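Chemist: model this:
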Amino acid sequence: MMLSVQDLRVSFARAHGPAVEVVHGISFDLEKGETLGIVGESGSGKSVLSLATMGLLPRTAKVSGKILLDGQDILPLPERDMCALRGRKIGMIFQEPMTALNPAMRVGAQIAEGLILNKGLSKSAARAESLRLLEMVKIPRAPERIDSFPHEMSGGQRQRVGIAIALALQPELLIADEPTTALDVTVQAEILDILDDLVTDLGISLILISHDLGVIGRIADRTLVMYRGDPVEQGETEQILRRPTQDYTRKLISAMPRRVRNSLGVQHA
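Modeler: This next block holds a predicted model:
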């Protein structure tokens, strides 16, 4: 088992009054080479769950339960040990690439930075590997774009750079937090195809987070539906889409455009 999350609870301290629990007893398993979709509306706890897995929550957060990565509970690990895991074992694609990328650095240098610091590559070797990664994520004219600044690229290209950075240290698990937000339908499909190909070609595990069940339905093997921090429904994606058992899941399916439901072979819930 690549990842096993068991009874994960997250609460945040408040200046006045008791702490507020925002994730309530989430459990799921993720096999190597498998894609898990986590879906729910804004405020359902999806991103908090992903940040807890990465150990990136603020100090005001209290996390309990277990997060087993290759059988090791990483929840109690000190920050120094978590730093060693991030990038190497777990990579993350953040929701908004324009804020995740450094606007003052060329994109090639941002990819190369981790390779130099963590793998000890020379600048020339890191640049060559950065170019390979840009080509892997299908950046057009990669040899020219490697020296571009983020603002000189489109939203879809910036998201591809974010994927390249996440893949640079060859993690075994990739967490993609709303990777298609604010992208048009065509670019959205291209990003999802890239992620799906990476799972197949590299054998990595993927957690795909989205508020859109149509996005999840394209590539996820299994799906976890969340609502206000609670696990609503979990199972094979095809089963969730075609035979939902919970009203909230049916409402998410009903919110999908008809053409998306038709493309996934889903009847109106």
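Chemist: going forward, measure contacts between C-alpha atoms and count neighbours the same way
Modeler: Noted.
Chemist: For the host helix or strand of Arg80, which residues meet the burial criterion?
Modeler: If you go by DSSP states H and E, Arg80 is part of helix 79-85. By neighbour count with 16 or more other CA atoms under 10 Å, helix 79-85 contains the buried residues Met82, Leu85.
Chemist: As a check, name the ranges of all helices in the stretch 1-150 of the chain.
Modeler: For the stretch 1-150 of the chain, the helices defined by DSSP state H, counting those that start in this stretch occupy 46-54, 79-85, 97-100, 107-119, 123-136, 142-145.
Chemist: Format these as TSV; extra columns: distance to Val232.
Modeler: Listed next are these as TSV, based on distance: least, CA to CA, whole Å:
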stretch	distance to Val232
helix 46-54	12
helix 79-85	30
helix 97-100	30
helix 107-119	38
helix 123-136	36
helix 142-145	43
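Chemist: out of those, nearest to Thr249?
Modeler: helix 46-54 (15.2 Å; CA to CA).
Chemist: Please give the structure of this sequence too, so both can be compared:
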Amino acid sequence: MGNSEGAAADFLRFLEAGRNYSPNTIKGYGRDIRQFIVFNKGIEADSGRIRKYIEALSLKKTSKNSIARKIAALRGFYRFLVRRKTAGFNPFSGILTPKRDKRLPDFLTEKETDVLLSAASGADFISLRDRAMLELVYSTGIRVNELVTLNLKNIDFINEEIKVLGKGNKERVIPAGTAALDILRAYVKELRKAGDPGPLFINKRGGRLTTRFVELMIKKYAAAAGIVKKVTPHTLRHSFATHLLDRGADLRSVQELLGHANLSTTQIYTHLSIQKLKKEYNNAHPRAKKQG
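Modeler: The predicted structure follows:
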């Protein structure tokens, strides 16, 4: 079991070093791999053991999405072992992933978004920083991991765009809105008083912020704004995509902005706004409105 744990730790370090996975994803992969190793009593596995593992997960009422994630984590782990010649083959290569349940992401209305962004008011360094982060995530739709890895040099105020490093170390350039850039300018002015720290968003000690810090920060401002629903950095990302599509943006353009590899990932946002659907229906269907 010791060698198994060591191999798992090596794989997680490999992900941290060069694959640009978020800390939360890496932690989740670690849990998934350790869970299977315990069930399997080691690394060596075959399709029969894997089927029993999946059956055991199903009996525990594990969701299809969670099972799919576990299989993806383990497939990547064994691929890593094969490349390292620690394993002779990948037992997960022929395992079918269960079809994921389509879960509609939560999003804020435009009014709720305005209230949330306004909750971070003030001209001090912390208030400016927090408001700049909120505005930037909503203005660009970037992931929380992309936000905290931004450096000052990634902001182009002249061309009104930012450069981010997304999943798989893929760079993309995204336009930023006036509201976000205005608050960013005010924040950067304060930031530069202490020199150029490198990271765009820093804590009181000058260190780079963590994704967990941003999650707690957004939760705090959502509570202050009186928003009852759960609000996370991804909620703002979902709101960004939903509001763009509601106002007529092209689906492929939104795909590029979000950094989605597949259009099917972006298409889920076309199902989100029931209010928009009702409006379209009422305007277009000849018998939608009550007859006089």
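Chemist: What would you report as the TM-score here?
Modeler: The TM-score (TM-score structural alignment, normalised by the length of structure 1) is 0.27; 132 aligned residues with a CA RMSD of 6.4 Å.
Chemist: how about the nearest residue to Lys123 of structure 1, chain neighbours excluded?
Modeler: Nearest in space to Lys123 of structure 1, with sequence neighbours left out and distances taken as CA to CA, 6 or more residues apart in numbering, is Ile116 at 6.9 Å.
Chemist: go on, Asp7 of structure 1?
Modeler: Gly25 (4.1 Å).
Chemist: Out of the helices of the stretch 1-150 of structure 1, which gets nearest to Val187 of structure 1?
Modeler: It's helix 97-100; of the helices of the stretch 1-150 of structure 1, that one is closest to Val187 of structure 1 (CA to CA) at 14.2 Å.
Chemist: name the helices or strands packed onto the closest one?
Modeler: helix 155-167 (3 or more CA pairs under 8 Å, 6 or more residues apart in numbering; DSSP states H and E).
Chemist: if I look at Glu238 of structure 1, how far off is Arg222 of structure 1?
Modeler: 8 Å (CA to CA, to the nearest Å).
Chemist: Of these two, which one has the most company?
Modeler: Arg222 (22 against 17; other CA atoms under 10 Å).
Chemist: ok, that one touching Glu233?
Modeler: No. The criterion here is CA atoms under 8 Å, and Arg222 of structure 1 misses it with Glu233 at 10.7 Å.
Chemist: all strands for the stretch 151-292 of structure 2, in order.
Modeler: Ranges of strands in the stretch 151-292 of structure 2, per DSSP state E, counting those that start in this stretch, are 155-156, 161-165, 171-175.
Chemist: ranking those strands by burial, who's on top?
Modeler: Greatest average neighbour count among the strands of the stretch 151-292 of structure 2 goes to strand 161-165 (a mean of 20), per mean count of other CA atoms under 10 Å.
Chemist: which is the next helix or strand following the lengthiest helix in structure 2?
Modeler: Secondary structure of structure 2 per DSSP state H: the longest helix is helix 64-83. Counting by DSSP H and E, the next helix or strand C-terminal to helix 64-83 of structure 2 is helix 110-119.
Chemist: next helix or strand past that following helix?
Modeler: helix 125-140.
Chemist: and the angle from the helix or strand harbouring Ile209 of structure 1 to helix 46-54?
Modeler: Per DSSP H and E, Ile209 of structure 1 falls inside strand 205-210. Relative orientation of strand 205-210 of structure 1 versus helix 46-54 (axes from the mean of the first three to the mean of the last three CA atoms, to 10 degrees): 150 degrees.
Chemist: what's downstream of strand 205-210 of structure 1, the next helix or strand?
Modeler: Next along from strand 205-210 of structure 1, by DSSP H and E: helix 213-219.
Chemist: I'd like to know which elements that next one is packed against.
Modeler: Using 3+ CA pairs under 8 Å, 6+ apart: helix 213-219 of structure 1 touches strand 35-39, helix 185-202, strand 205-210, helix 237-242.
Chemist: So which bits of the last one are buried?
Modeler: Taking 16+ other CA under 10 Å as the basis for neighbour counts, the residues of helix 237-242 of structure 1 that come out buried are Thr237, Glu238, Ile240, Leu241, Arg242.
Chemist: And the second one, by the same measure?
Modeler: Along helix 185-202 of structure 1, the positions that meet the burial threshold by neighbour count (16+ other CA under 10 Å) are Val187, Gln188, Glu190, Ile191, Leu192, Ile194, Leu195, Asp196, Leu198, Val199.
Chemist: for that helix, packing partners?
Modeler: helix 155-167, helix 213-219.
Chemist: most packed of the ones you listed?
Modeler: helix 155-167 comes out most buried of those by mean count of other CA under 10 Å, with a mean of 25.
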